[in-house]
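> Okay, predicted coordinates and the sequence, questions at the end:
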Amino acid sequence: MTLDIVLDADEDWDSSTDWARLAEDAARAAIAESAFPALAEAARPVEISVVLTDDEQVRALNAEWRGKDKPTNVLSFPQAEPDEFESARQPGPELMLGDIVLAYETCAREAEEKALPLRAHTAHLMVHGTLHLLGYDHLDDSTAEDMEARETRALARLGIANPYEVAA
């Protein structure tokens, strides 16, 4: 699989961290723990756009697309359908999974509140966002438990502790 991470980082995000590498590692781990691990063997390139921005921009996107006029930690905008995940085994044009947008102030505040390194919390949110791009959600207890289990396994692949145990 060729995973292209298109990264647009706001100046608030520490430039000493390789956010593109973290995004790629998080996306690969999420894909491996999804129902679509074959994406890792895709014959065509797979792309995820990751935007590291601020609360103001995320608040505007959240208001426009979700009707919630407040910032949030991560937003995901899927652009592919599950049937396209299977067809990725065949050569063809790039498969755009979608966009993940993270808000610096909210991510940093949450990391501090949870006593987590910003890098680890951001990796969790990138895994979470990637799973949303792959069709996962947490609208009810059953889907939330499934998504959290996949996140936990993906983060373990990255050497990051279960964030749900840390939070408890």
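Structure's in. What do you need? Residues are numbered from 1 along each chain as shown.

> From here on, just use CA atoms for contacts and neighbour counts.
Noted.

> What ranges does the chain have for its strands?
3-9, 46-53, 74-78, 95-103 (DSSP state E).

> Adding mean neighbour count and distance to residue 128, write those out as TSV.
Shown next, in TSV, are those (neighbours: other Cα atoms under 10 Å; distance: least, Cα to Cα, whole Å):
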stretch	mean neighbour count	distance to residue 128
strand 3-9	17	16
strand 46-53	21	13
strand 74-78	20	8
strand 95-103	23	10
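
> Of all these, which one is nearest residue 140?
strand 74-78 (18.1 Å; Cα to Cα).

> between that closest one and strand 95-103, how many degrees?
Angle of strand 74-78 versus strand 95-103, following axes from the mean of the first three to the mean of the last three Cα atoms, to 10 degrees, is 160 degrees.

> Please compare the first structure with the one that follows:
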Amino acid sequence: MKLNLSLQQDVLAPELVLKRSYIKKVIETTLRHIGMQQDCEIGIACVDNAESHALNLQYRQKDKPTNVLSFPSDIPEEVLPMLDAFPLGDLVICIPVVLQEADQQKKRPLDHFTHMLVHGTLHLLGYDHETGEQDAEEMETLEVEILSKLSLDNPYLDL
């Protein structure tokens, strides 16, 4: 499986230095864990509070910025065989919210960012924690397993 990553970094933070190779590794680990074998492509935008707030309001009717928004690809299934790589969709990660949450939860910023990458990627693949307790447990279990493969602790232990 090969991953084509489009990365847009509108917001930079000295406490969160993001390397393209690391982001690819996190997403590839997530995809392999759930059994994805075909080539994929994903877009990631790292944004500020204002952009996250506007998108969250427009698409989720929530009047605040949020840590990660997931926009799964809506390419018709009959078109997929014509593509070189499966389009997963786009993630919009709000760097100020991720940093604030990391501070509040006493986590390293990169660890929390990694969790948001895994969480958002699972959303792109159809996993949803808001549709019921069983779905939430399934998604959290996957996140913990994937983060463990990346040598990160269970992010839900201290919450």
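Done, it's in. What you see is a predicted model; the values in this text were computed from it and never measured.

> Tell me which of the strands of the first structure lies nearest to residue 132 of the first structure.
The nearest among those, by Cα to Cα, is strand 74-78 at 6.4 Å.

> and the closest one, what does it pack onto?
Here strand 74-78 of the first structure touches helix 55-66, strand 95-103, helix 118-133, going by 3 or more Cα pairs under 8 Å, 6 or more residues apart in numbering; DSSP states H and E.

> related to what we said a few turns ago, tell me which of the strands of the first structure sits nearest to residue 24 of the first structure.
strand 3-9 (6.4 Å).

> Provide the aligned range in the second structure for that closest one.
Aligning strand 3-9 of the first structure against the second structure (TM-score structural alignment) gives residues 3-9.

> Now the matching stretch on the first structure. Mean distance?
Compared with the first structure after the fit, stretch 3-9 of the second structure shows a mean deviation of 0.7 Å (mean Cα distance after the TM-score superposition for the first structure).

> which one of the strands of the first structure lies closest to residue 149 of the first structure?
That would be strand 74-78 among the strands of the first structure, by Cα to Cα, at 18.6 Å.

> Any idea how far the closest one is from the middle of the chain?
Centre-to-centre, strand 74-78 of the first structure and its host chain are 8 Å apart (Cα atoms, centre = their mean, to the nearest Å).

> and the angle from it to strand 46-53?
Using the same axes, to 10 degrees: strand 74-78 of the first structure against strand 46-53 is 150 degrees.

> how big's the offset between strand 74-78 of the first structure and the second structure?
Averaged out, strand 74-78 of the first structure is 0.4 Å away (mean Cα distance after the TM-score superposition for the first structure).

> which part of the second structure lines up with that strand?
The aligned range for strand 74-78 of the first structure is 68-72, by TM-score structural alignment.

> Contacts made by that stretch with the rest, please.
Stretch 68-72 of the second structure is contacted by residues 52, 56, 88-94, 116, 120-121, 123-125 when judged by Cα atoms under 8 Å, 6 or more residues apart in numbering.

> ok, residue 148 of the first structure - contacts?
residue 164 are the contacts of residue 148 of the first structure under Cα under 8 Å, 6+ apart.

> In the second structure, what sits opposite it in the alignment?
Using TM-score structural alignment, residue 148 of the first structure pairs with residue 140 in the second structure.

> from the contacts of stretch 68-72 of the second structure, which is closest to residue 29 of the second structure?
Using Cα to Cα, residue 121 is the member of those that lies nearest residue 29 of the second structure, at 10.6 Å.

> ok, that closest one to residue 92 of the second structure distance?
Distance of residue 121 of the second structure to residue 92 of the second structure, computed by Cα to Cα, to the nearest Å: 11 Å.

> now residue 120 of the second structure: how far from residue 81 of the second structure?
As judged by Cα to Cα, residue 120 of the second structure and residue 81 of the second structure stand 25 Å apart.

> Who has more neighbours out of these two?
residue 120 (26 against 9; other Cα atoms under 10 Å).

> what's the counterpart of that one in the first structure?
By TM-score structural alignment, residue 120 of the second structure lines up with residue 129.
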